[in-house]
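> quick one, fold the following:
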Amino acid sequence: MDDQNKNLLIATALSFAVILVWFVLFPPPDPALDPETALPPASQTETAPIATTPDAAPVDTSTATQAGPTAVADAPRVEIETDRLTGSISLAGGRIDDLSLKDYRVSVEPNSDVVHLLNPVGTASPYYALFGWAPGGGLTLEDVPSVTTDWTVESGDRLTTDSPITLRWESPNGTIFRRLIEVDDDFMFTVTQSIENTTDTAISVAPYGLIARHGEPADLKNFFILHEGVVAMADGTLAEIDYDDMTDFPVVPTEGARAEVTQVAESGWIGFTDHYWMTTLIPDTGTPFRQVAKYNDASNIYQTEAVQPTVTIAPGQTQEVTTQLFAGAKEWETIREYQNNGVDRFIDAIDWGWFFFLTKPIFWLLHHLNLLIGNMGWAIIGLTLIIKAILFPLAYKSYVSMAKMKELQPEMEKIKERAGDDRQKLQQEMMEMYKKEKVNPASGCLPILLQIPIFFSLYKVIFVTLELRHAPWLGPFQDLSAPDPTSIFNLFGLLPWAAPEPGSLLALVFIGILPLLLGISMWLQQKLNPAPTDATQAMIFAWMPWVFMFMLGGFASGLVVYWIANNTITFTQQYLIMRSQGYKPDVFGNIKSSIKRSAKTGEK
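Prediction:
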């Protein structure tokens, strides 16, 4: 590989890094919600959940005037209490609309609030799950429970892992509806709906489940590396739909809103995913259903639905259907266990990204190292050691080549001086020298190329996965998913005040200890590489460690820990290999000498 192509490769890698840093430090601004539509009018707080069923003619999608937030808030409730969840179920519609995660807090402060996942109508960000039956032949809307139906508790006084509850409602025509709600030790609800036909004629209904979200989440990040919005699996095909894409859906008349409809034949699920939390509807495997992602312009409600086929119930007969609702944290082990128990490809609800073939094994290894070591910071360093060991055969060839290139640096300067402005002669003599000395300058490029997807994949893992959230390391580093909390401003954590806010101008000036160590490690590593013969390139490379030191101050500290460990291991490997090849690197030599030599060559 000639110098021109090598420079192009380096420029591409640097451009990739600069673009990545730019998006990290300056993410797109959050779109502002119109205050008049953030909370819909009382008459529009909820919309019709059902359109057509997978195997039947369209059902009636009209709804009666809905009760406002006050009526929902004043409705009786059934308490939810498990080791990991707390909340309540509103008997107005039998909605699961109040849920908090006991194991997770808003910040690293021990007294901060627990994470609230679901919120009832009347709060700032309503977010809830509903279940019911869409009327078909023989029934009207008044004959099936609506989103504000007053249910009664038939059995159970509160929902726990050991005590399910059963809700009951009898329609004006005498049809009896029951809803059995169970919850496991983690985050999975099982909702079994039954309908008893006490009339003297057959009736047709379509069971459904829906998750409704009023407006976009208040903490929506709108970050290019993270998917937030609808996540769905349909017969092995994963779909990820952002909130802004939902507003561009075409209007589907039978759905009464903008919608995207997918027919699922065997297995699937659909719901909303946040950074670390998720709600998902999961019909029984083997049951076909209609998967719907929907947005209502008038009410500013985002909605996902799982509508199962219409069933016909003869007089005196009872029909029941079961749907699961996952509402909780995207814990890798928990989600994997649900997948092992039959939820198809549920682990893909975690946003593994384009490099999933790297992010999945990297996270698996990091997770098990953390279990073994008991500390995520040391696990990241252990992961770095393993990655460097795997890449060592390639690195060895690269470092041997670099050692020889370093030795040939004076000869390269002479060739450049003889060639002058004759680029063809320069390239020809360089290639002859490489061939004579048996040096392959391209061998140093492969490790760089491999490091780019590995670095990006690890960044994805650290940013996206829940296991890094609030993960401590040592001293002031109590959240490896957050930027370095130390700063020159607080003497690297020794003084009792916080560092400047990440992303602020002060944070760029008063950098933390980790970015400082990153800059030093990059500078040391750079000293072992052959200096560019071009004066401009030499100057850029000389400044690059310190530019990156300031630019990466806003990165997650766990990623900076990886980069420091990677640079330190690389420096050690390269130094020892160069020594083994008979070359003694002058690590602390002054880079200005090469710039001066290049400048003199340019003058001549």
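
> contacts and neighbour counts: CA atoms only from here.
OK.

> what about Asp422, how many neighbours?
The tally of other residues near Asp422 (other C-alpha atoms under 10 Å) stands at 10.

> residues in contact with stretch 130-137?
Here stretch 130-137 makes contact (C-alpha atoms under 8 Å, 6 or more residues apart in numbering) with 50, 59-60, 93-96, 141, 143-147, 193, 203-212, 310.

> again, but for stretch 212-225
The list of residues contacting stretch 212-225 from outside it, by C-alpha under 8 Å, 6+ apart, reads 23, 27-30, 33, 38-40, 125-130, 228, 243, 274, 299-304, 353, 460.

> of those, grab the buried ones for ChimeraX.
Restricted to buried positions by 16 or more other C-alpha atoms under 10 Å, the ChimeraX selection for those reads:
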select :38,39,40,125,126,127,128,129,130,228,243,274,299,300,301,302,303,304,353,460
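
> take the contacts of stretch 212-225 and keep only those in strands.
By the criterion of DSSP state E, membership of those in strands covers 127-130, 301-304.

> kindly present those residues as a markdown table, with separate columns for distance to Thr198.
As requested, the ones in strands among the contacts of stretch 212-225 are arranged in a markdown table below (distance: C-alpha to C-alpha, whole Å):
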| residue | distance to Thr198 |
| --- | --- |
| Tyr127 | 34 |
| Tyr128 | 31 |
| Ala129 | 28 |
| Leu130 | 24 |
| Ile301 | 36 |
| Tyr302 | 36 |
| Gln303 | 33 |
| Thr304 | 32 |
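
> nearest to Leu559, of those?
For the ones in strands among the contacts of stretch 212-225, the closest approach to Leu559 (C-alpha to C-alpha) belongs to Tyr127, at 33.1 Å.

> please provide the structure for the following sequence as well, for comparison with the first:
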Amino acid sequence: MEDQTKNLILATLLSIAVLVLWMFLSPILIGTPPVDETPTPAVTAEQGETGATAPAPAGGGAPELAAAPTVTRAEALGETQRVRIDTARLGGSLSLRGGRIDDLDLKDYRETIAKDSPDVTLLTPAGVAHAYYALYGWSPSGGLPASAVPGPATNWTVEGNDTLTETTPVTLSWDNGQGLVFRREMAIDKNYMFTITQTVENNTGAEVKLAPYGIIARHGMPADLLNFYILHEGVIGAADGQLTEIKYKNVMELPTDAAEGGAALEKIDVKDNGWIGFTDHYWMTTLIPPPGQPFTAVSKYTAATDTFQTDVRMPLVTVAPGQTASSTTSLFAGAKEWATIRDYQNDMHIDRFVDSIDWGWFFFLTKPIFWMLHHLHMLIGNMGLAIIGLTFFIKALLFPLAYKSYVSMSKMKALQPELEKIKEKAGDDRMKVQTEMMALYKREKVNPAAGCLPILLQVPIFFSLYKVIFVTLELRHAPFFGWIQDLSAPDPSSILNLFGLLPWATPAATSPLHIISIGVWPILLGISMWLQQKLNPAPADKTQAQIFAWMPWVFMFMLGRFASGLVIYWVANNTITFTQQYLIMRSQGIKPDVFGNMFGFRGKSKKAG
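A predicted model of the protein is given here:
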């Protein structure tokens, strides 16, 4: 008895330790973290007022960079002449200095669920904290001086239309005064895909050699970096069928290259089809050459300016006198909407573009789960109801297996009186108890492990749904009913203020009380787990039985800070499981008295009388 008491105390303390550790290590919210206001250095005008470095020309290294003071976003936008970007889904501007796409807002998405919340900002000009932008240019070769090609600080001129919309592209031009005229046409579709066509007209009287490139640059670690193991954030790309994922910290640890100013970088030569860029939790920017176009994909980190960079470097082009050469690439800058990205993959033949969404190791489960959830949402119009509908579908799919399991558990329940007699007869002789129990199972043709199989199958499904809810944009700010206005965030109600009836706020995430500040749905989760447990045979060992009795309430707190969409799924799953098991047990002659068990009574069976 003393050993059992020690085991119970140890198990209880261990459960509490696991609970506390889980709360501190798991992401409390799946919304946007607080913005890091730490300034990020820019660079001087000599280096183009940007931390990004152009691909090194043949026979020369990348320019040395130097730090410079930062400015506010408004100041940066006011320092340069700009061309407005105005589409149904995007707003912002591009800078005529360098022809950079460096000011972009997503009109369909807000920072929070508040009505007055600002739109999500994706791209930010150089010189501002956490600058993030795309720029293009040409690398000179064959003795052509760097001053002969446009760089990040080149002042371009607008030809014709001065507003970029879905129907009106914008053309920028620059004459180097040495016989080369460069133009850059920028177009955008109805969603998030820019098309950039760079041309060079050679009027020098001699052939010139140069190579077009595109760059996406980020200054410092992103402000909203979650840095959670279940989500990839950093460099994302595809190269001839192979997906590339490099976290920011791993980009910093890449081998250095003296020819590129000592920057840490990785180069991948793509023969036929590929793309590269940066992915965040819900947003992404990627450079996409046309299919069939060979290029070099570069992941890069420059420590001098704390700048992360992805490049698309095109092959060298030789332009004869009087001729014009051109190069076209696409730039995706927007939200990782599954349907939008899938359409780009299919229509533009962008290899593995839909895999920019982090489906994880269980992609064979996460992809079909999301597909079903997406189409249920399209049919029903409410993502919470779609999750419940998905639960019904999964339970129906697993019902044949669950039926066999519940029949076996019903037989186990019917044997409970005989098991009690064995324990009373054997006393403290555990070996005798186990021997006689196994003999009873064998005689009655009962498999005690059969009930575990549905639970084991639920584990990868549960994890996959957790992954889907966590990483996919479609759950972000998706409302359910009542107080649940964001299925990707925890239940905002709290037992500590009686779910809003008492006039005080819930504890902050940094407060120790936050651990026990659970809402309505987590409590329903604990109750549904407890009800389901009451239908199952109690463990033979009393200590194990006491430990199992704690589990519903431990999980109530562990899962209480998860996304409410996941908790709703789990409540629906438990409710359906309870109903199935209850009805199957009744069909097997077991009459479970669930609420009677709470007060020490046991369900009756035909066999037990």
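
> before we move on, the earlier item: ok, the ones in strands among the contacts of stretch 212-225 of the first structure vs Phe187 of the first structure, which is closest?
Of all these, the one sitting nearest Phe187 of the first structure is Ala129; the distance, using C-alpha to C-alpha, is 13.7 Å.

> surely the closest one meets Leu210?
Yes: judged on C-alpha atoms under 8 Å, Ala129 of the first structure makes contact with Leu210 at a distance of 5.7 Å.

> inside strands: which ones of the contacts of stretch 130-137 of the first structure?
Short answer: the contacts of stretch 130-137 of the first structure in strands (DSSP E) are 95-96, 193, 203-212.

> in the second structure, which helix has the most residues?
Across the second structure, the longest stretch assigned as helix under DSSP state H is helix 383-414.

> with the first structure overlaid, how far apart is the helix or strand that that one is followed by on average?
Secondary structure here is assigned by DSSP states H and E; on that basis, the next helix or strand after helix 383-414 of the second structure toward the C-terminus is helix 416-426. Per the superposition on the first structure, helix 416-426 of the second structure and its aligned residues are separated by 3.1 Å on average (mean C-alpha distance after the TM-score superposition for the first structure).

> residues of helix 416-426 of the second structure that come out buried?
416, 419, 422-423.

> ditto for stretch 52-63 of the first structure
Using 16+ other C-alpha under 10 Å as the test for burial, stretch 52-63 of the first structure gives 52-54, 59-61.

> turn those residues into a markdown table, columns for distance to Arg105 of the first structure.
Putting these into a markdown table (distance: C-alpha to C-alpha, whole Å) gives the following:
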| residue | distance to Arg105 of the first structure |
| --- | --- |
| Thr52 | 41 |
| Thr53 | 40 |
| Pro54 | 41 |
| Val59 | 43 |
| Asp60 | 43 |
| Thr61 | 40 |
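
> nearest to Asn566 of the first structure among the residues you listed?
Of all those, the one sitting nearest Asn566 of the first structure is Pro54; the distance, using C-alpha to C-alpha, is 53.6 Å.

> how about the residue nearest the centre of the first structure, what does it touch?
In the first structure, the C-alpha closest to the average C-alpha coordinate belongs to Val464, at a distance of 3.6 Å (C-alpha atoms, centre = their mean). With contacts defined as C-alpha under 8 Å, 6+ apart, Val464 of the first structure is in contact with 226, 275-276, 350-352.

> most surrounded residue in those?
When these are compared by neighbour count (other C-alpha under 10 Å), Ile350 ends up highest, at 25 neighbours.

> just give me the match in the second structure for that one.
For Ile350 of the first structure, the aligned position in the second structure is Ile357, judged by TM-score structural alignment.

> where's its match relative to Ile113 of the second structure, distance?
Counting by C-alpha to C-alpha, to the nearest Å, the gap between Ile357 of the second structure and Ile113 of the second structure amounts to 23 Å.

> so what does Ala239 of the second structure match up with in the first structure?
Alignment note: Ala239 of the second structure maps to Ala234 in the first structure; criterion TM-score structural alignment.

> how many residues are close by the closest residue to that match other than its chain neighbours?
Sequence neighbours aside, Gly268 is the residue nearest to Ala234 of the first structure in space, at 4.6 Å (criterion: C-alpha to C-alpha, 6 or more residues apart in numbering). A total of 30 residues lie near Gly268 of the first structure under the criterion other C-alpha under 10 Å.

> which ones are touching Gly268 of the first structure?
For Gly268 of the first structure, the residues meeting the contact criterion (C-alpha under 8 Å, 6+ apart) are 232-236, 282-283, 285, 343-344.

> what does it align to in the second structure?
With TM-score structural alignment as the criterion, Gly268 of the first structure lines up with Gly274 in the second structure.

> give the buried residues for stretch 350-369 of the first structure.
Of the residues in stretch 350-369 of the first structure, those scored as buried under the neighbour-count criterion (16+ other C-alpha under 10 Å) are 350-353, 358-360, 362-363, 365-367, 369.

> my bad, should have said stretch 118-130 of the second structure
Judged by neighbour count using 16+ other C-alpha under 10 Å, the buried positions of stretch 118-130 of the second structure are 119-130.

> same thing with stretch 510-528 of the second structure?
Within stretch 510-528 of the second structure, the residues that qualify as buried by neighbour count (16+ other C-alpha under 10 Å) are 514-528.

> pull the distance from that stretch to the chain's centre.
Stretch 510-528 of the second structure sits 24 Å away from the centroid of its parent chain (C-alpha atoms, centre = their mean, to the nearest Å).

> what does stretch 109-127 of the first structure give?
Averaging C-alpha coordinates over stretch 109-127 of the first structure and over its chain gives two centres that are 20 Å apart (C-alpha atoms, centre = their mean).
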